[in-house]
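**Student:** sequence unknown, structure follows:
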């Protein structure tokens, strides 16, 4: 029989209550759903969000772009390499030593072609949620990100 201090109890608790595990499982499933919808164009949701963020033109550096997209810098670099090699993005010299990125005509066309597929993915997921729950979910994600940032700031 397990006590509250036993390793088995701790492992069960992690499986049931760990926010990191729940977030990872959710992110993987949601990513797979979007990727399924975007697959006819040969891109994944991470690449699509990078392209959309570049199109907005707000990132003044690759680090800012990574933060805006919500990926690690190494993940961004790998994806940017693919997008540049595919002729969808070009890298340009920014302020100082910074490198910025912009979409090529081909990249703009791909985003335009992907938008209806993204909308289908978005609507598909929303249709499977209770009515008007999407805003509450986004707010909960914001709270979780804020808590994680606070934890990292306290650790640093």
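**Tutor:** Structure received. Quantities reported herein were computed from a predicted structural model and do not represent experimental measurements.

**Student:** drop to CA atoms for contacts and neighbour counts, all remaining ones
**Tutor:** Fine.

**Student:** burial of residue 136, as a residue count?
**Tutor:** Counted with other C-alpha atoms under 10 Å, residues neighbouring residue 136 total 10.

**Student:** actually residue 115, sorry about that
**Tutor:** When neighbours are counted by other C-alpha under 10 Å, residue 115 comes out with 14.

**Student:** name the SS class of it, please.
**Tutor:** helix (DSSP: H, G, I helix; E, B strand; the rest coil).

**Student:** how about residue 15: what's its closest non-neighbour residue?
**Tutor:** Nearest-residue entry for residue 15: residue 21, 7.3 Å, with adjacent residues in sequence omitted and distances by C-alpha to C-alpha, 6 or more residues apart in numbering.

**Student:** I'd assumed residue 11 was in contact with the one you found.
**Tutor:** No. If you go by C-alpha atoms under 8 Å, residue 21 and residue 11 don't touch, sitting 12.0 Å apart.

**Student:** take a look at this one as well, against the first:
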């Protein structure tokens, strides 16, 4: 019989999923007063940063399934926070509206507060060390 306890203690995927859910709850709670979800904050940030990539490229950069990105883009558009811009070819790109820019500016301090709270709770692990470990796991997870 397989040692299921050992698998539970060592499985990167299991630990990453548990960690991601808890981290998401922390950031979601911080952004909730603005009616903003964490993936939407990431999308607004990428668009606000000047990422004018196609939806497919934007999804890859943000680590989102394309369907998840498209669903969130629809919500952001319906709320008047982003608008599509015409592009050569078939790709669709977006830009922040003034309301989207204002929302992003209001969300950043809330994100910073959640980020600081997590950094302070890390205890024996440096924030940069934790981020390096997560990047290494992402890199190791890409197909060869």
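**Tutor:** Arrived safely. Every value quoted in this text rests on a predicted model; they were computed, and no experiment measured them.

**Student:** follow-up on the earlier one: and what about the residue nearest to residue 15 of the first structure, helix, strand or coil?
**Tutor:** helix.

**Student:** how much space separates it from residue 28 of the first structure?
**Tutor:** Between residue 21 of the first structure and residue 28 of the first structure the distance is 11 Å, computed by C-alpha to C-alpha, to the nearest Å.

**Student:** how much space is there between the equivalent of residue 110 of the second structure over in the first structure and residue 130 of the first structure?
**Tutor:** Residue pairing (TM-score structural alignment): residue 110 of the second structure is matched to residue 117 of the first structure. Separation of residue 117 of the first structure from residue 130 of the first structure (C-alpha to C-alpha) stands at 22 Å.

**Student:** now residue 58 of the first structure
**Tutor:** Counting by C-alpha to C-alpha, the gap from residue 58 of the first structure to residue 130 of the first structure is 34 Å.

**Student:** quick one: which of these two has more around it?
**Tutor:** Between residue 58 of the first structure and residue 130, residue 58 has the larger neighbour count (other C-alpha under 10 Å), namely 12 against 8.

**Student:** tell me the secondary structure for the more buried one?
**Tutor:** coil.

**Student:** residue in the second structure paired with it?
**Tutor:** The equivalent of residue 58 of the first structure in the second structure is residue 51 (alignment by TM-score structural alignment).

**Student:** who are the neighbours in contact with its match?
**Tutor:** If you count contacts by C-alpha atoms under 8 Å, 6 or more residues apart in numbering, residue 51 of the second structure has them with residue 58.

**Student:** the same query, at a cut-off of 6 Å, please.
**Tutor:** Not one residue lies near residue 51 of the second structure by C-alpha atoms under 6 Å, 6 or more residues apart in numbering.

**Student:** gap between it and residue 45 of the second structure?
**Tutor:** In terms of C-alpha to C-alpha, residue 51 of the second structure sits 9 Å off from residue 45 of the second structure.

**Student:** and what of residue 80 of the second structure?
**Tutor:** Applying C-alpha to C-alpha to residue 80 of the second structure and residue 45 of the second structure gives a distance of 15 Å.

**Student:** neighbour count winner among the two?
**Tutor:** Neighbours per residue (other C-alpha under 10 Å) separate residue 80 of the second structure from residue 45, with residue 45 holding more: 19 against 14.

**Student:** could you pull out the strands in the first structure for me?
**Tutor:** Ranges of strands in the first structure, per DSSP state E, are 89-93, 99-103.

**Student:** is it possible to get a markdown table of those that adds distance to residue 70 of the first structure?
**Tutor:** Formatted as a markdown table, those follow (distance: least, C-alpha to C-alpha, whole Å):
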| stretch | distance to residue 70 of the first structure |
| --- | --- |
| strand 89-93 | 19 |
| strand 99-103 | 17 |
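
**Student:** adding mean neighbour count, write the ones you listed out as CSV.
**Tutor:** Listed next are the strands of the first structure as CSV, based on neighbours: other C-alpha atoms under 10 Å:
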stretch, mean neighbour count
strand 89-93, 15
strand 99-103, 21
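
**Student:** tell me the counterpart of residue 12 of the first structure in the second structure.
**Tutor:** So residue 12 of the first structure corresponds to residue 5, using TM-score structural alignment.
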